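Participant: Sequence and predicted structure are below.
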Amino acid sequence: MALKIAQRLRTDTGAAVLLLSVTLFALLWANSPFSASYTSLWEIPVQVDLGDLAFDMDLHHWVNDGLMVLFFFVVGLEVRQELTIGSLRRRSQRLVPLVAGTAGVVVPALIYLAIVGGAAPQGWGAVVGTDTAFLLGVLALVGPRMSNQLRVFLLTLSVVDDFLAVSIIGVVYSEDVQVGPLLLAGACLVALWLLGRMREWRSTPYVLVVVVLWGATMQAGIHPSIAGMLAGLLVPAALTKRADVVRTKNLYRAYWQSPSAAVARDVQLGLSRSISVNHRLHEVLNTPVNVVVVPLFALANAGIDLRGGALGEALVSSITWGVVAGLVVGKLVGISLGTWVAVRLGLGTLPDGVGPGSVLGGAALSGIGFTVSLLVVGLAFDDESQVQAATVGVLLALVLASLLGWVLFRLARVRWGEESADLPTTLDPAVDLRHDHYRGNPDAPHTIVEYLDFECPFCARATGMWRDLRDALDGRVRYVVRHLPLDDVHPHARLAAVAAEAAARQGQFWEMHDLLFANQTALEAEDLRSYADELGLDPEQFDADLADEALHARVADHAESARASGAQGTPTFFLDGSRHRGPHDAATLIAAIEELEAAEPDDAR
C-alpha cells in the first residue's frame, strides 16, 4: 500500500493533488480555532552557528530561504539538461519557447502594473512565474488524453519562464548586499565551472561547493533562489556514452566471477561514472523536492487567515485582481501571442501533433503561479493586508487558470478536432512480410518492430535482445526492423542502411545488419565494401546497388513511415502495431507481450 502511494506521488497528477491537499489543509488550519498554533509554528526561531557565521532565522524563513534552494537547484539542473542535450540544444527548437516564455513574463507584469498602478508596484514579480509541477499535474487531469508533445513544449517553455523568474527574484528582491560574502559566492560559482571543465564526475565536490554558495549568498543579502538556479546551470549534463556502458558491463562481469566487496565498489563507481553528475543529482533530489520541499513550502505560505472581513477586503483590493489578471489573462495572452509571432516569423515550428487549441490550453494553465508567486509575495510585501490580498489572488488564479485551461482544451477538441496533442502511436504502414525484413516465425501472433540507426549505440545494445525474445517466447513473436537514420547526429547511418539493403538483394541482410552494428565506428564507404567482401557478396553488384536510387528511396520511405508513426529517435519499438513506451530491454518487452496474451479471450489464443 505504501509503495503504491509513493509511486502515485511521483506522477504529475499525484504531485499536484498532494500540493493542492496541503494548500487546502494550510488554509483550513489558519482559519480554524487552532490558527494560533499555525502562526506560532512558523515563528519558531532556529539558529545555526558556524564559527563567526550565524544563521538566525525563524522556521518560515528556513523553509523559504533554505529548503527552497533545493527547488531552484533542481530547476537549474533541468535547464542545463535542456540546453545541453534536450529541447533547447538546437536553435530551431528553442526560439519559439524562448519568445513565448519571454512574452509570458513581460505581458503579465504589464497587466499587473496597469491595474495596481502606484498602489503596490513592487508586487509585479508575483505574476511572472509558473509552477511547473502544478501545471503538469492539472494538464494530466484536464488536458488531452494523449498530450506528451504538448507536455514537452510546456516544459521547454517553463525552463525559459523559470530562468527569467528566478533571475528577477535574485536581482529585484535582494537588498543590503554585502560585498565580502558576495565575492565568496562568485568564487563558488567559478569553482563549479572549473569542476565541470575538469570533468569531475563525483557528486560530492559539487554538493560541498553548493552548500558554501548558499551560505555565502545568505550572508551577502541576496535571495538564494538565484544561487540555486546558477549552481544547477553549472553542473554538467551529458548523454551516456557507449564506452562507459561497456566498461560498466565488464565490471559487472568481474563481479559475477568474483563477488567481493572491492569489486562491488568498483561496479558502483563505474555505474556512477557512466551517468552525468547532473542526471544523478536530479534523480536523487527530484522526488524529495516535489513530495517534501514544495508541499512544505505550500504549508508554510498558503495559510492566510481570511476571517474578520479579510477575505472581503482582499476581493476589493486592486492587488488581488492585479495578480489574478496578470496570471490568468497575462500568461494566456503573452504565451499565445509570443508563440504565434515566433511561428509566423519562421523562427521555428510547434511540436508535431500540437495544434493551436492545445497551445491556448497550455498557455492558460501557465497562469498557475503558486510556488514562485507565493515566494515573491513574501518578499515583495511587508504589510499584512497586502500579503493576504496577493495570496488570495494567487489562489484564485490557480482555480481560474485550471478552469480556463479545461474550457480551452474542450473547445479545441470539439471545434478544431484536436483529440490529442501527441505524436501518432500506430505503426504506419503495417508490417508487410513481402517487403519488411524479419526474424522468427512468420506466422507468429505477435510482432515487434524496431526503427533503428546503424550508428546509434543504444540500437546496438537493443538489437541483441531478439535472442532473448526468441528463447523466452518460443515462436510466438517475430522481429522486424526499419531504418531511421538520424542524419544530424549520425552522418554515416544513411549509407550504412543502404548497404544493408544492398546486401539484402544478395540474400544477406541480417548478416550485414549484425556486421554493421559490430563495427559502428567504421561506416565509411570503403568500410562497407570491406564488409561486403567479408560476407562474400558480389562486389560489382554491391557497388551498383549502393548507388541505386531505388534503395536510397527505400530507406527514405522507412524514415517517412517512422515520422508517420510518431517515431522521432532510435531505437523506437512498436508492439503489435502500437508504439511501445518505456524501457525496451528484453525483460520489459517479454512482460508486455505476456500481458497482452493474458488479456486475450481464451478463444483468441
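Facilitator: Looks like it arrived, so ask away.

Participant: make it CA atoms for all contacts and neighbour counts henceforth
Facilitator: OK.

Participant: Residue 192: what's it in contact with?
Facilitator: 206, 209, 231, 234, 235 (C-alpha atoms under 8 Å, 6 or more residues apart in numbering).

Participant: can you pick the most crowded of the residues you listed?
Facilitator: residue 231 (27 neighbours; other C-alpha atoms under 10 Å).

Participant: Find the residue closest to the spatially most central residue of the chain in space, skipping its chain neighbours.
Facilitator: Centroid-nearest residue in the chain: residue 155, 6.3 Å away (criterion: C-alpha atoms, centre = their mean). Residue nearest to residue 155 in three dimensions, not counting chain neighbours: residue 132, with 7.3 Å by C-alpha to C-alpha, 6 or more residues apart in numbering.

Participant: ok, the residue nearest to residue 184 when sequence neighbours are not counted to residue 178 distance?
Facilitator: In this structure, residue 184 finds its nearest non-sequential neighbour in residue 216, 6.2 Å apart by C-alpha to C-alpha, 6+ apart. Between residue 216 and residue 178 the computed distance is 10 Å (C-alpha to C-alpha, to the nearest Å).

Participant: Below is an additional structure, to be compared with the one above:
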Amino acid sequence: MAWANAPFAASYEEFWHSTAELRAGGMVLELTFRELVNDALMAVFFFVVGLEVRREFALGELTNRARAAVPVAAAAAGLLVPALIFLLFTAGTGNAAAWGVVISTDTAFLLGALAIAGPRFPGRLRIFLLTLAVVDDVAALSIIALVYTARLEWVPLLLALLGLAAVYCARYLPAGRGPAYAGLAVLTWLAFYASGVHPTLAGVGIALLVPVFQPGRREVEDAVQLAQVFRQSPNSGYARAAASGLRESISINERLHGAYTPYVNYAILPLFALANAGVRLDRSTVASAVTSPLVWGIICGLVLGKFLGIFGASAVLRRLGAGEFGPGLTLGRIAGGAALSGIGFTISLFIIGLAIPDPAVQNEARVGVLAASVLAFAAGTLIFRIVERSPAVPPGQVLARPVDASRDHVAGNPDAPLTLVEYGDYECPFCSRATGAISEVRRHFGSELRYVWRHLPLTRVHPHAVAAAEAAEAAHRQGQFFPYSAYLFEHQEQLDPEDLLTAAETLGLDPDRFEADLRSADIRNRVLDDALDAESMDLHGTPTFFIGNRRHHGPYDSATLIRLLEADRPQEV
C-alpha cells in the first residue's frame, strides 16, 4: 500500500505487469509477474490448504459427525448469508457476479486475530473455527472452479484429470515417489492452465489425493532399528536407509505440509499481498469507495453477514440441542469468533482479480476488503472484551463437563451418590503414587462411590503421555481400560510404542485390533476432548481431583479424600 501511494507509485503497476516467458520448442508460456504469483505460487498455497483439508477429513474433527455438525452448519450459513447481503447491495450495478469476494474467511488472519483478541484458553473455540475454516475453504475453492472459470477447453481438462489420476497412482511406486509427484504436479498445473480452469485448483486436487495416515508402530520401529544400525556402523548407505525409514514412517501428507508451510507463510503469502493489496488511497478513490454499493456490499457481507450466518446457525443448533458443544464453546465465544471470521483477506483479494475486470473497480473492492478486515477485527475484539469479563466463579473451581457414564471411564457404581474425578497423566509419578490412595478410598466407600478418570497429558514434560492415553482408550475398546491403566502406572518407565503393545498382549488383548484402534481418529479426539475440558478450567498439573463437581486443593492422601467425600455426602431428609 505504501508503494502504491508513494511518489513513484507508477512503478507498482509497471513492475507487476512485467512479463516472464518459458519456452520449450514451439510452445511459449508467458505470465506477468502478478500472474506468476496469483496463478503459479498461489497453487502452492492452495496445495497446503488442500493438505489440511485432506487431513481433517481423514483424521481430524470432520471424522466425527456430531462434533463437526455445528461448525459445518455454521460455515454453510457463513457462506450463504454474506452472499445474499452482498447481492442486496449490488443487484443491478453490474458487480453482482463478484459475490464470491465475501464468502471466505482468511484462516491465517483469523487464527492470528484470535490469539490477540480471543479468550485466554481458546482451545475448543480454536478447533471450532479451524473446522469451520476448512469447510469454508472447500466451498470457496469449489466456487472458484465452478463460477469463475471463463472458458473451458475439454482436451487439456481431460489431460489434467489424467494427471490427477497419475498422482493418485504414484503412491504405489516402490521408490522415487517424490520426483514423480513433483513432475506430475507441474504437468497437471500446465494442463489446468491450458483448460481455462484456474490453475491454482491443481494444487488442491493434487493435495486431496496425497495419502494421509497415522504413523504405524511397525514403520516407527523399523525406522528406529535403521537408526540404531547407523549408530553402530555409521556410513552413507546406512545414513540414507535411516533417513528414508524416518521419512516413510510419516505420511507424505504430513511431510509435505511441514516442508511447504514455511515457504507459504514467509514467502508466498507476503508476495501475494504485495502483488494484490496495492490500493490507491487518493481522494477520488476514497470518495468513490464511500458511495460505492460494491464496497458497502463487501463490508456488510463480510462483517455483518459472516457474524449473522455463523452465530445464527450456532445459536439455532444450540437451541435445538443438535450437534456437540463442549465446555468452553459458549455462544458468547462463538459470537466473537464469528465476528473475526469477517476477515477475508487472501481469497477475497484473489477472487477480486477473477470476478472484476475493471482495474478501477478492483481498487474499490480492495478498499472494501481491507476496511471489512479492520472492522471485523475491531468487532471481534469488542465482543470478546464483553463476554470474557471476570466470572463470579474463577475457572476450574467447578467441573466443566458433568460426569456421563456413557462417555466417561467410571469405576464403581455408575449411580453412586459420591463422585471422585481425577484428571491424570500416565507418565506423571504423582498420579502413580495416588493410585494407592484411590484404592483405599474405593474400598472404604464401596458401592457408594464412583471414581472417574479423565486424561490430562502434560505434553511439555511427559513426551509419552498422549501415546499412553490413546493406548488406554484403545484398550477401552476391548473392555480393559482400568486394568490397562494400572499396568501403565506399574511400568511408567516403559511407555514406548512397543511397550504399549506389549502391555496389550500381556493383558490378553487382540494386538491387531489394538493397533488398528490406536490409529483411529476417534481415539485421538477422545483424549483431546478431556485435555480441552481441562484447558477450559485452567488445569495445569496432575493429579487434579474434583470432589463431586468442586475442585479439590491440597493433599490427596486417602484420609483427606475420605474426609472430604464424607462431607460431600447428600444429607438425608
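Facilitator: Looks like it arrived, so ask away. What you are looking at is a predicted structure, and each value in this text was computed from that prediction instead of being measured.

Participant: and the residue nearest to residue 184 of the first structure, what pairs with it in the second structure?
Facilitator: Counting by TM-score structural alignment, residue 216 of the first structure corresponds to residue 191 in the second structure.

Participant: contacting residues around its match?
Facilitator: 156, 157, 159, 160.

Participant: Identify the residue of the first structure aligned to the last one.
Facilitator: Just to be clear, that refers to residue 160 of the second structure. Counting by TM-score structural alignment, the partner of residue 160 of the second structure is residue 185.

Participant: In the second structure, what stretch matches stretch 285-296 of the first structure?
Facilitator: Under TM-score structural alignment, the match for stretch 285-296 of the first structure is residues 260-271.

Participant: ok, now stretch 137-144 of the first structure?
Facilitator: Taking TM-score structural alignment, stretch 137-144 of the first structure hits residues 112-119 over in the second structure.

Participant: buried set for the matching stretch?
Facilitator: Residues of stretch 112-119 of the second structure classed as buried by neighbour count (16 or more other C-alpha atoms under 10 Å): 113, 114, 117, 118, 119.

Participant: Roughly how far does the third one sit from residue 110 of the second structure?
Facilitator: Residue 117 of the second structure sits 10 Å away from residue 110 of the second structure when distances are taken as C-alpha to C-alpha.

Participant: just the last one next, same as before
Facilitator: Residue 119 of the second structure sits 14 Å away from residue 110 of the second structure when distances are taken as C-alpha to C-alpha.

Participant: all strands of the stretch 51-200 of the first structure, in order?
Facilitator: Listed in chain order, the strands of the stretch 51-200 of the first structure (DSSP state E, counting those that start in this stretch) span 53-58.

Participant: those helices in it, which residues are they?
Facilitator: Here the stretch 51-200 of the first structure has its helices, by DSSP state H, counting those that start in this stretch, at 59-61, 68-84, 91-116, 132-142, 148-172, 179-197.

Participant: I'd like to know which elements the shortest one is packed against.
Facilitator: Meaning helix 59-61 of the first structure. helix 35-42 (3 or more C-alpha pairs under 8 Å, 6 or more residues apart in numbering; DSSP states H and E).

Participant: Tell me the counterpart residues of the helix it packs on in the second structure, please.
Facilitator: By TM-score structural alignment, helix 35-42 of the first structure lines up with residues 9-16 in the second structure.

Participant: Going by neighbour count, which residues of the matching stretch are buried?
Facilitator: Within stretch 9-16 of the second structure, the residues scored as buried using 16+ other C-alpha under 10 Å are 12, 16.

Participant: Could you list the residues in contact with it?
Facilitator: Contacts of stretch 9-16 of the second structure (C-alpha under 8 Å, 6+ apart): 3, 4, 32, 33, 34, 275, 278.

Participant: and the fifth one, what pairs with it in the first structure?
Facilitator: If you follow residue 34 of the second structure across to the first structure using TM-score structural alignment, you land on residue 60.

Participant: right, and out of the contacts of stretch 9-16 of the second structure, which lies closest to residue 465 of the second structure?
Facilitator: Nearest to residue 465 of the second structure out of those is residue 275 (C-alpha to C-alpha; 45.7 Å).

Participant: ok, the contacts of residue 191 of the second structure in the first structure, which still hold?
Facilitator: Retained contacts for these in the first structure, judged by both residues aligned by TM-score structural alignment, their matches' C-alpha atoms under 8 Å, are 156, 157, 159, 160.

Participant: neighbour-wise, which of those leads?
Facilitator: Going by other C-alpha under 10 Å, residue 160 tops these with 27 neighbours.

Participant: and residue 384 of the first structure, what does it touch?
Facilitator: With C-alpha under 8 Å, 6+ apart, residue 384 of the first structure has no contacts at all.

Participant: Residue 240 of the second structure versus whatever residue of the second structure lines up with it, what's the distance?
Facilitator: Using TM-score structural alignment as the criterion, residue 384 of the first structure maps onto residue 359 of the second structure. Distance, residue 359 of the second structure to residue 240 of the second structure, using C-alpha to C-alpha: 53 Å.

Participant: show me what contacts residue 507 of the second structure?
Facilitator: Contacts of residue 507 of the second structure (C-alpha under 8 Å, 6+ apart): 483, 484.

Participant: again, only this time at 6 Å
Facilitator: Residue 507 of the second structure makes no contacts at all, as judged by C-alpha atoms under 6 Å, 6 or more residues apart in numbering.

Participant: In the second structure, what residue corresponds to residue 82 of the first structure?
Facilitator: Using TM-score structural alignment as the criterion, residue 82 of the first structure maps onto residue 56 of the second structure.

Participant: circling back: residue 218 of the second structure: which of the buried residues of stretch 112-119 of the second structure is nearest?
Facilitator: Nearest to residue 218 of the second structure among these, with distances taken as C-alpha to C-alpha, is residue 114, at 39.1 Å.

Participant: looking at this, residue 438 of the first structure is in a helix?
Facilitator: No - Residue 438 of the first structure is assigned strand when assessed by DSSP: H, G, I helix; E, B strand; the rest coil, not a helix.
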